[in-house]
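1. Dropping a prediction and its sequence here:
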Amino acid sequence: MRFVKARDYDDMSRKAANVISAQVIYKPECVLGLATGSTPVGAYKCLVEWYRKGDLDFSGVTSVNLDEYRGLQHDNPQSYYYFMNDHLFSHVNIDPANTHVPDGTIADADEACRQYDETVKSTGGVDLQLLGMGHNGHIGFNEPDDVFAKGTHCVNLAQSTIDANSRFFASRDEVPTQAYTMGIQTIMSAKKILVVVSGTDKADIVEKAFFGPITPQVPASILQLHPEVTVVGDEAAFAKIADRI
């Protein structure tokens, strides 16, 4: 596991975007596993800027996203389908047919998950998986549990996750309580993994996830077993591990 220190959020975003852009340049027809949430936004902004300058070409890229809220329509501004188009896809030359997000509009959870597993499998494998990390250590929407989930599944969101997401909705009643998410096995199958973390509120979970025991109660701790993980974090997020990296 490699740790890349950044000064602040903007520096973290640039450094993370550098890792992603290097993958796209090295393998123009790569498969990118993408994440949503507030942390990756800055990295996506950098990628869009570099594309507009002519430094990046996404025409051969395929993407698969980690997760989606169950029950949200694609045109809902809080859906991850909308998020990805708003922050990245509509601003670069990626082929929309090659962008994949779990379909939250499919009411049958088993069918939705089966379809997405088939979609991910059809790409031939993720070259670089981008991950954020929740305050409870969730990656994707794999919440703390007694076991590590394997494939795509429907998850009941933890109250801490619902609370964290409530700031994006007009009222707490609108916050989804379920989501479709890639499983841990799928995430761990990626050739390379890039984790982005920022802020003092992530310092505790960064220490637990990367220097604590490997346990499904801290889903991100499984990343300690992956052969090629890069963690890019700012000084605040790395505050409790600064002397160990």
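-> Received, thanks. Numbering: from 1, shown residues only.

2. Only C-alpha atoms from now on, for both contacts and neighbour counts.
-> Will do.

3. Now do the strands in this structure.
-> 2-6, 31-34, 62-65, 67-69, 99-100, 128-131, 153-156, 178-181, 192-197, 229-234 (DSSP state E).

4. now for the fourth one, which elements pack on it?
-> To tie it back to what came earlier, the one meant is strand 67-69. Applying 3 or more C-alpha pairs under 8 Å, 6 or more residues apart in numbering; DSSP states H and E, one finds that strand 67-69 makes contact with helix 80-87, strand 178-181.

5. give me that answer again for 7 Å
-> strand 178-181 (3 or more C-alpha pairs under 7 Å, 6 or more residues apart in numbering; DSSP states H and E).

6. Could you pull out the buried residues of the strand it packs on?
-> Gln178, Ala179, Tyr180, Thr181 (16 or more other C-alpha atoms under 10 Å).

7. List the residues that contact the most centrally placed residue in the chain.
-> With distances taken as C-alpha atoms, centre = their mean, the residue of the chain nearest its centroid is Ala35 (2.6 Å). Contacts for Ala35 were tallied using C-alpha atoms under 7 Å, 6 or more residues apart in numbering; they are Asn65, Leu66, Leu130, Leu131, Gly132.

8. Presented hereafter is structure B, for comparison with structure A:
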Amino acid sequence: MEVIVLPTATATASLAADIIEHLLRSEPHPVLGLATGSTPEPLYAELTRRHKEAGLDFAHARAFMLDEYVGLPADHPERYAAVIQREVTDPLEIPVDAVHGPDGAAADPVAECARYEQAILDAGGIDVQIAGIGSNGHIAFNEPGSALTSLTRPKTLNARTRQDNARFFSSPEEVPRHVLTQGLGTIGRSRHLLLLASGEGKADAVARAVEGPLSASCPASIVQLHRHATVLLDEPAASRLQLREYYDDIWASRPSWQPL
């Protein structure tokens, strides 16, 4: 695990975009893991800028979503499939048939989750998984108490997560209670986990995930187990870290030959 603290969310987005650009330019069939929410928005904006202004090509990429709501109508603008298409894959011109997500309208959600888990495996796994962290320590929709080895499955959202996501809906009551989500074990199989956080509201969760005990009470603490995890934080999100001086020294001393 490498923890990198930069002054702003714009700076962390730029570094994250460097990592993804390297993947796109070095791999013939890159597989991206896409997250929704406000945290990755600056990253997607920077990738879109590079695509439009510098010709960064996504046509050869495939993408898998982290999660999806259950029960929203097919035309609902907050379905994660719609959000990802509108805000990420259409601007980046990733082919529609190369973008995959769990079907929140499936008649059998359990079978759908098994299908989706297998689809990720059949694609050869995810090269770079983009993820944020919830204020309660969740990653994707793995709420506190999630099994550390869990695979893609249906989950019930707790009240805090629904309240946090209410800003995307007309009222908290409209936020679905149930979701389909990649599991912590699924996320752990990605070859590179890129965990982003910004703002003081995430500082407690970040400190627990990065420096607290590995625990199901903070699902994002699986970042400590990941074989290649990069935690990118702005200053406010890093404000509760006890080892901040150490992280800064490691980053400042990073050799040019060490890849991100």
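-> In hand now; what should we look at? Every value quoted in this text rests on a predicted model; they were computed, and no experiment measured them.

9. of the contacts of Ala35 of structure 1, closest to Asp243 of structure 1?
-> When the contacts of Ala35 of structure 1 are ranked by distance to Asp243 of structure 1 (C-alpha to C-alpha), Gly132 comes first, at 22.5 Å.

10. Please, where are all the helices along structure 1?
-> 9-26, 41-52, 80-87, 109-122, 159-165, 184-188, 203-211 (DSSP state H).

11. Specify the stretch among those helices that is closest to Lys150 of structure 1.
-> Closest of those to Lys150 of structure 1 is helix 184-188, at 4.5 Å (criterion: C-alpha to C-alpha).

12. Correct me if wrong: Leu130 of structure 1 contacts Ile193.
-> Yes. Using C-alpha atoms under 7 Å, Leu130 of structure 1 is in contact with Ile193, at 6.0 Å.

13. And the two? Which one has more around it.
-> Neighbour count, other C-alpha atoms under 10 Å: between Leu130 of structure 1 and Ile193, Leu130 has more, with 26 against 23.

14. ok, now which ones touch the more buried one?
-> Leu130 of structure 1 is in contact with Gly33, Leu34, Ala35, Ile193, Leu194, Val195, counting by C-alpha under 7 Å, 6+ apart.

15. How about Val64 of structure 1?
-> When contacts are counted by C-alpha under 7 Å, 6+ apart, Val64 of structure 1 touches Leu32, Gly33, Leu34, Thr99, His100, Val101, Val120.

16. Kindly report the same for Phe210 of structure 1.
-> With C-alpha under 7 Å, 6+ apart, Phe210 of structure 1 has these contacts: Ser221, Gln224.

17. How about Ser221 of structure 1?
-> Contact analysis of Ser221 of structure 1 by C-alpha under 7 Å, 6+ apart lists Ala209, Phe210, Ile214, Thr215.

18. Now do it against His138 of structure 1, distance only.
-> As for Ser221 of structure 1, its distance to His138 of structure 1 is 9 Å (criterion: C-alpha to C-alpha, to the nearest Å).

19. give me the number of residues near the residue mapped onto Lys121 of structure 1 from structure 2?
-> Aligned against structure 2 by TM-score structural alignment, Lys121 of structure 1 finds its counterpart in Leu121. Per other C-alpha under 10 Å, the neighbour tally for Leu121 of structure 2 reads 12.

20. Quick check: the gap between Tyr51 of structure 1 and His91 of structure 1.
-> Counting by C-alpha to C-alpha, the gap from Tyr51 of structure 1 to His91 of structure 1 is 8 Å.
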